[in-house]
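Undergrad: Following is a predicted model, sequence given first.
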Amino acid sequence: MISYRLEAEGKMSRGSLVRMEQGALSEGDTLVRVLYSGINYKDALAGQGKAPIAKSLPLNCGIEAVGHVVESTNPALEPGQAVIAHGMGMGVARDGGLADYMRADSEWLVPLPKGLSLLEAATIGVAGYSAALAVDRLESLGVEPDNGPIAVTGATGGVGSQAVAMLARLGYEVVAVTSKTDAGELFRTLGAADVIAPPEASDRMLDKSIWAGAVDTVGGDVLAWLLRSAKAEAAIAAIGNAGGNRLPTSVIPFILRGITLTGINGNSPPALRRRIWERLGSDLRPPRISAIARVIEPEEIDETMAEMIAGRTRGRAVVAFCGG
């Protein structure tokens, strides 16, 4: 079998395409023949030696994969069944999905929902799942289309762009917040009502109330701005920290406007994971999924990761381990 495998390089890891024995894979009750695996920024950091992502080495890279069950000790899974895998320590503490085979724990595998092909599920990937989880959470907190505009920050990223499309499809007035304002036409095709740049940092505790809700992938000063400009009883789903780990805010938005700040963790329990993927095959299915997929061969993984780190990639890179 072939895999993009991480080896120790000083305090970091470095990936390369290798051949390995299937019997050397991490333990798990189900063997999956991987057909597609999306490349995420976290994978690129590990593969290019930019961050200490992997907790044990050597290790196959990749925090997600889709494919067919080969064998399983769980009678609920049949050979040939299409499944989705992500999280579970994949590519961090156990062998991940950038390989043509992987072992997984059956309780975390999600049957491919109706309405999606395996390539579409791989294109949606962890980013789309996280976006759907955030949208589902806002709905559960009472954020409805009639409440007012919804902000999505870091909107050019994988999570942000899919959140824009999902919210627009559900009838929300979506404002894409991004420093890349030249991407306005792209966001209008995804359904955004407007595209704006994030404001400068401020020490103010409250601003004019604008947002009925938000999906924030940035954190830091941008999340602080969303909190102080949110409407009364608004809800904000925090899902990233590209803008920093610290949150320079106060209790004022919470106690004067009743704001809810809710965190989104993609390693959600199995029942929730399955429910969200069912929605991704139906009412949260992003439009034009195939248009954002860029299918590559395993031999292109290293180059693609380097381009991703340099900020030069477009669309969603999906590795085909099925020969096409």
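TA: Done, it's in. Numbers count the residues shown, from 1 in each chain.

Undergrad: make it CA atoms for all contacts and neighbour counts henceforth
TA: Will do.

Undergrad: For residue 158, give me its contacts.
TA: Shown in contact with residue 158 (C-alpha atoms under 8 Å, 6 or more residues apart in numbering): 127-128, 316.

Undergrad: how about a cut-off of 10 Å?
TA: Neighbouring residues of residue 158 by C-alpha atoms under 10 Å, 6 or more residues apart in numbering: 40-41, 123-128, 130-131, 217, 315-316.

Undergrad: Pull out the buried residues from those residues.
TA: 40, 123-128, 130-131, 217, 316 (16 or more other C-alpha atoms under 10 Å).

Undergrad: Keep only those of those residues that are in helices.
TA: 123-128, 130-131 (DSSP state H).

Undergrad: Which residue comes closest to the spatially most central residue of the chain once chain neighbours are left out?
TA: The centroid of the chain falls nearest to residue 127 when counting by C-alpha atoms, centre = their mean (1.6 Å). Closest residue to residue 127 apart from its sequence neighbours, by C-alpha to C-alpha, 6 or more residues apart in numbering: residue 159 at 4.6 Å.

Undergrad: quick check, the one you found in a strand?
TA: No - under DSSP: H, G, I helix; E, B strand; the rest coil, residue 159 falls outside any strand and is assigned helix.

Undergrad: structure B:
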Amino acid sequence: MFTAILVDKGDAGYHAERRDLDEAQLPDADVTVRVSYSTLNYKDALAITGEGPVVRRFPMVPGIDLAGVVESSSSPAYAPGDRVLLNGWGIGESHWGGLSQLARVRSEWLIPLPVGLTERQAMAIGTAGYTAMLSLMALEAHGLTPAAGDVLVTGAGGGVGSFAISLLARNGYSVIASTGRPSEAGYLTRLGATTVIDRAELSEPGRPLGKERWAGAVDSVGSHTLANVCAGTRAEGAVAACGMAQGLDLPASVAPFILRGVSLLGINSVTQPSTKRVIAWDRLSRELDADQLTEISHEIGLGETIPAASDLLAGRIRGRIAVDVDR
């Protein structure tokens, strides 16, 4: 037996609860992991509350991240005792995920836990930190350097935003942080932001082309915010789009793209090949400040995830949530 968060939908409606389950109920796959830590992400909060169509099949164990130790394996790639992590690949959406003491997953979805990271630290980083690193790597591949000018980070107080600020600052960039919580200015400055602006500057419908304000951006908000971010990007700059907190729509003009040569870089954190995942996680293990990781994240137990999901969607939680699945 093991304990997990289980989401189901039936005649009684949509509900999530902490349940004891039998190992025989786990889905088919070639590696069973004894999970140490998972996370609570925006997607997980949508899955738990039913506020968004995240879950593809029922019943479902949410949790798009997990880290732990291989318990059994029929794959030559992993053996019992190996320390591993997983994020993405549809776990917590179409395949049972990490908010559970046991998970059975496909070996090709896993990567070895980077040397120097504990399971708890890896989940303090989770998909949010990994997505922030993919965004930085995309901007670098585009040719962005610190000498080009400021880089904007929207949704700065959230998980992706917090890590993006820290990683950009550690790599020498001057960071503008956009947030709807002015009280978090001190926190964002400690992470490395040089300027903090109110998200209201970007969240309403704007002009097709605005003043050139930043050389690049990491946007986890979408909708009007992303449109305004593109409109304010300097010539030949780039915007890494990695989230949709404000909405899936993009009410934008082509003007920034054809008059300034701005590039919009889509960040897919779900199905990246293992080679790219290993590179990203290796950089995370080396480039993140351990003290900042402690400030960006906090820990809860598995039993606290259901009420915390509503708080996360309401914007009442700063940074990252690591989940100890054994309490």
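TA: Everything's here; your move. Here the structure is a predicted model, which means the values were calculated and not measured.

Undergrad: can you tell me how far the residue nearest to the centre of structure 1 sits from residue 163 of structure 1?
TA: Relative to residue 163 of structure 1, residue 127 of structure 1 is positioned 9 Å away (C-alpha to C-alpha, to the nearest Å).

Undergrad: Mutual contacts of the two, please.
TA: Common neighbours of residue 127 of structure 1 and residue 163, using C-alpha under 10 Å, 6+ apart, are 133, 157.

Undergrad: Number of residues surrounding the closest residue to residue 129 of structure 2 other than its chain neighbours?
TA: Of all residues not flanking residue 129 of structure 2 in the chain, residue 163 sits nearest, at 5.4 Å (C-alpha to C-alpha, 6+ apart). Residues within reach of residue 163 of structure 2, counting by other C-alpha atoms under 10 Å, total 29.

Undergrad: hang on, residue 163 of structure 2 packs against residue 175?
TA: No - with contact taken as C-alpha atoms under 10 Å, residue 163 of structure 2 and residue 175 are classed as non-touching, separated by 11.9 Å.

Undergrad: could you pull out the helices for the stretch 1-150 of structure 1?
TA: For the stretch 1-150 of structure 1, the helices defined by DSSP state H, counting those that start in this stretch cover 41-47, 118-140.

Undergrad: Now render those as a markdown table, adding distance to residue 271 of structure 1.
TA: Formatted as a markdown table, those follow (distance: least, C-alpha to C-alpha, whole Å):
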| stretch | distance to residue 271 of structure 1 |
| --- | --- |
| helix 41-47 | 25 |
| helix 118-140 | 13 |
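
Undergrad: Adding distance to residue 47 of structure 1 as columns, could you present the contacts of residue 158 of structure 1 in TSV?
TA: Shown next, in TSV, are these (distance: C-alpha to C-alpha, whole Å):
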residue	distance to residue 47 of structure 1
40	11
41	10
123	20
124	21
125	18
126	18
127	19
128	22
130	22
131	24
217	23
315	19
316	17
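
Undergrad: Which members of the residues you listed are the farthest-apart pair?
TA: The span of the contacts of residue 158 of structure 1, defined through C-alpha to C-alpha, is set by 123 and 217 at 18.8 Å.

Undergrad: about what we covered before: in contact with the residue nearest to the centre of structure 1, which residues?
TA: Taking C-alpha under 10 Å, 6+ apart, we find residue 127 of structure 1 in contact with 38, 40, 133, 157-163, 266, 316.

Undergrad: repeat for residue 119 of structure 1
TA: By C-alpha under 10 Å, 6+ apart, the contact set of residue 119 of structure 1 is 35-38, 66-67, 125, 289-290, 293, 295, 318-320.

Undergrad: roughly how far apart are residue 236 of structure 1 and residue 148 of structure 1?
TA: 13 Å.

Undergrad: quick one, which of the two is more surrounded?
TA: Neighbours per residue, other C-alpha under 10 Å: of residue 236 of structure 1 and residue 148, the larger number sits with residue 236, 28 against 17.

Undergrad: distance of the more buried one from residue 28 of structure 1?
TA: According to C-alpha to C-alpha, residue 236 of structure 1 stands 37 Å off from residue 28 of structure 1.

Undergrad: Give the equivalent position in structure 1 for residue 302 of structure 2.
TA: Aligned by TM-score structural alignment, residue 302 of structure 2 pairs with residue 298 of structure 1.

Undergrad: Leaving out sequence neighbours, find the closest residue to its match.
TA: residue 319 (6.0 Å).

Undergrad: That neighbour reaches residue 300, doesn't it?
TA: Yes - in this structure, residue 319 of structure 1 is within contact of residue 300 by C-alpha under 10 Å, at 8.3 Å.

Undergrad: related to what we said a few turns ago, which of the ones in helices among the buried ones among the contacts of residue 158 of structure 1 lies closest to residue 275 of structure 1?
TA: residue 130 (12.8 Å).

Undergrad: Was I right to think the closest one contacts residue 163?
TA: Yes - in this structure, residue 130 of structure 1 is within contact of residue 163 by C-alpha under 10 Å, at 8.7 Å.

Undergrad: To residue 11 of structure 1, which of the helices of the stretch 1-150 of structure 1 lies closest?
TA: Across these, residue 11 of structure 1 has its closest neighbour in helix 41-47 (11.2 Å, C-alpha to C-alpha).

Undergrad: Show me what that closest one is in contact with.
TA: For helix 41-47 of structure 1, the external contacting residues (C-alpha under 10 Å, 6+ apart) are 4-7, 12-16, 49-54, 60-64, 91-92, 96, 98, 158, 301-309.

Undergrad: Of those residues, just the buried ones, PyMOL syntax please.
TA: The buried residues among the contacts of helix 41-47 of structure 1 can be selected in PyMOL (16+ other C-alpha under 10 Å) with this line:
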select buried, resi 4+5+6+7+12+13+14+15+16+49+53+54+60+61+62+63+64+91+92+96+98+158+301+302+304+305+306+308
